[in-house]
Each structure stands twice: as structure tokens, then as C-alpha cells.
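A.B. asks: please find the sequence and the predicted model below.
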Amino acid sequence: MTAGKVLVAYATRYGSTKDIAEVIADTIRKRGIETDCMDINTINPENMSVYDAFFVGSPLHLGKWLPEAKEFMQFRRDVLNKKPVFVFTCGITLKDKTEHILKKAEFALYEFSQYVKMDEKEFFAGKLTIADLNETDSQIVRIAGVGEGDYTDINTVNKWADGIADKYLKAQ
């Protein structure tokens, strides 16, 4: 397909998903494709028809996508289902891509997969800085025994976005 314009939409709590979304957007732009990268909460639904493809991402929070990301998928399904949709999920637990962890991450997608077809999906490790967390999230992280760190693999993100560009997107 020829892509005139791509939207990389993301939900985020502490910035890791935004960082990954920006890497994806930059990778697609390097292919000569006009690309917008926006927080889901700022997207005007009336403007979505100008896009030829969508990347949509959310972090895992307690094993689920953020509510605003799930709602975006559900309530914008009419537009999304007319174009290619590439989904990415981020989370600190994804640093260890065991079968169990990946099944849990896949399950998070089930909540909206009945509404929106996904052409491709990927799971990326993110970053966690405990000092940045609100009190509730900080307690959850401590109970779960999750350690902080930046496990983002920019090369993996670039490779995924490049692969999608090769397979689905061509500059006009």
C-alpha cells in the first residue's frame, strides 16, 4: 500500500511508551512517510480519516492496557478497521519474554481484539524508575518485586518498524 500519512498513537503513564512511539515514528519518517506521533488523549477523532495506517501502543499496567488505550481501540474501530493497524505493548515485565509473560501480554490484547483487527503486534520491554511512580504504583511494584531499570532495546523497535514499512508502507 502507498502510505501518505501514518499516525503513531500511544497511551503512557511514565513516558516509556511515548519514547518507544517516538522511535517508531522516527523510523517511519526516515522512509519518507509523513508521520504524526500523538498521545491518545490528544487525538481528534474527526481527523483520523486522513491517516493511511495506524500504530497504537500502550504499557501494561496490572496486566492490562491502559483504559484510554482500550477505549481508543473500541470507540475508533470504524476508522481503524479500514486501515492497517500495528499494535505495540510495553512493560518492564517484558524484559523477560518467557512464554508465561508473553501469554499474559497477549491476553491484554484480547480485550479489544474483538473490535479491531491487528495486522501486526509486538511486545517491547520498557523502563521503570521507581522514584517517578505515584504511591499506589510504587507499592504495587514493591509487592511484585519488580526492579527498576531501562530495558528498552531501540534496535528491536527500529527493526520492527522497518519490517512493517517494508511489508506494508511505501512512501508516495
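C.D. replies: Okay, I see it. Numbering: from 1, shown residues only.

A.B. asks: alpha carbons only for contacts and neighbour counts from here, please
C.D. replies: OK.

A.B. asks: any idea which element the most centrally placed residue in the chain lies in?
C.D. replies: Using C-alpha atoms, centre = their mean, the residue of the chain that lies closest to the mean C-alpha position is Gly57, 1.7 Å off. Using DSSP states H and E, Gly57 maps to strand 53-61.

A.B. asks: next, the one to line up against it:
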Amino acid sequence: MEKTKILIAYGTRYGATASTAEEISQVLQEEGFNLKVVDLKKEKIQDIADFELVIVGSGMKMDMWTRKAKAFLKKFSSELKKKKVAIFVSSGGRALMEHKGENDEIDRITKKYLEDKASKYGLSPISMTMFGGVWDYNKMNKIYRKILDAEKENFVQAGINETEPGVYDTRNWDEIREWAKSIAGKL
């Protein structure tokens, strides 16, 4: 029997969504699925016909998906409507909002980043989620660093520590693995 084929197509700015996609892929491979993982900035996808499930991921910055992930949804919207789809976004801000108890804001951005995006393209995903992300001061521009500097005190209070100089990783790897396993259970 042929293994179910899954495509993970993602857009990333600083690499958090890439490593999240790789972790999801690893879990799904361990569950017996055949995976293709594509960084949409590095590779153009011509066809998605061979895939039973398409997982689309995007990094978030200043309330925006990556350009390549948005373009992928637009290009393949009619094909995606006929497939199983899952969507995830990476958001460094999620951990700060949780720490501050900003549940209404989390609900708002979950609706905007996930539900509204799926609805815009007529998709009914089998699962959607928002993971933490990474703030990498070494890769971001000066203006964005200044904006985040105002929040640095909150990083420490929220338990967000530097994982290496200038890098703050807010992802929960167990949560990412559990989500991937839940996807496997829906196939």
C-alpha cells in the first residue's frame, strides 16, 4: 500500500517557520506518511495533484503573512478546496499576549491570521493553529528591533530567554509535535 503523500509548503522570514515545518514533517514521517517540505521562497511548486494533504505555514510579522505563502494560497485555491488542508502560523507575539492575559487579542489574531485567511480562499481546513515564533535580532531591521526593544522587559517576565545571543524562541515543541500527531489522526 502506498503511503499518503503530504506537502508542507511554508513562507518564513527568519527561519522559525522553516524549523517548525521540519518538526511537523519529522513527526508525520514517523507516523508513516510520505512528506515533501517546501520553502516557498526557494522552490516554486507547479502542481499539488499528488498530495492528499497540504499543510500551509507562514511566519507572521506586523499582522502579515509572508508574501510567498499568500501567493501559494491564491495560486492553488481552487485545487486546495478539493483537498485536505491544514494551516499554521508562527507568531513570536503569542507568548507575550498569553503572559499579559490578552486572550481577546489572541482570539482576534487567530481569527484574522487563520479563520479569515482560510475563508478568503474558500478553504475548510481539518486543523488550524498558531504556534510561537522566533525574534532574531541578528536578522531583523533596525526599526523592528527598536519596536521590540520596548517589549524586552516583558520577554523576561514571560519566561522568554535568549536561546543564543539576540535570539528569543517562543515555540513550544511539544505543542507542535502534538498538533502534527493530531493531523495524522485525521487522515
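C.D. replies: Yep, it's here. Everything numeric in this text was worked out from a predicted model, so none of it was measured.

A.B. asks: tm score of chain vs chain?
C.D. replies: The TM-score (TM-score structural alignment, normalised by the length of the first structure) is 0.86; 166 aligned residues with a C-alpha RMSD of 2.0 Å.

A.B. asks: residue farthest from the centroid of the first structure?
C.D. replies: For the first structure, the largest distance from the centre (C-alpha atoms, centre = their mean) belongs to Ile143, which lies 25.9 Å off.

A.B. asks: and the closest residue to Met118 of the first structure other than its chain neighbours, how far from Arg13 of the first structure?
C.D. replies: Leaving aside its sequence neighbours, Met118 of the first structure sits nearest to Val85 (C-alpha to C-alpha, 6 or more residues apart in numbering; 5.2 Å). From Val85 of the first structure across to Arg13 of the first structure, the span is 22 Å (C-alpha to C-alpha, to the nearest Å).

A.B. asks: try Asp19 of the first structure
C.D. replies: Asp19 of the first structure sits 12 Å away from Arg13 of the first structure, taking C-alpha to C-alpha as the criterion.

A.B. asks: which element is the aligned residue in the second structure for the residue nearest to Met118 of the first structure on?
C.D. replies: Under the alignment (TM-score structural alignment), Val85 of the first structure pairs with Val85 in the second structure. Using DSSP H and E, Val85 of the second structure maps to strand 84-90.

A.B. asks: show me where the second structure has helices.
C.D. replies: 16-30, 67-75, 77-80, 93-100, 103-110, 116-120, 142-149, 152-157, 173-185 (DSSP state H).

A.B. asks: what does the strand holding Gly57 of the first structure rub up against?
C.D. replies: With C-alpha atoms under 8 Å, 6 or more residues apart in numbering as the test, strand 53-61 of the first structure has contacts from 3, 5-13, 16-17, 21, 65-66, 69, 80, 83-91, 105, 108.

A.B. asks: now the buried members of the residues you listed.
C.D. replies: The neighbour-count criterion (16 or more other C-alpha atoms under 10 Å) marks 3, 5-12, 16-17, 21, 65-66, 69, 80, 83-91, 105, 108 among these as buried.

A.B. asks: what is the burial count for Tyr168 of the first structure?
C.D. replies: By the measure other C-alpha atoms under 10 Å, the count of residues near Tyr168 of the first structure is 14.

A.B. asks: cool, and Asn81 of the first structure?
C.D. replies: 15.

A.B. asks: then Ile109 of the second structure?
C.D. replies: Counted with other C-alpha under 10 Å, residues neighbouring Ile109 of the second structure total 17.

A.B. asks: what does it align to in the first structure?
C.D. replies: Alignment note: Ile109 of the second structure maps to Lys104 in the first structure; criterion TM-score structural alignment.

A.B. asks: how much space is there between that match and Ile130 of the first structure?
C.D. replies: Taking C-alpha to C-alpha as the measure, Lys104 of the first structure falls 23 Å from Ile130 of the first structure.

A.B. asks: many thanks, I have nothing further to ask.
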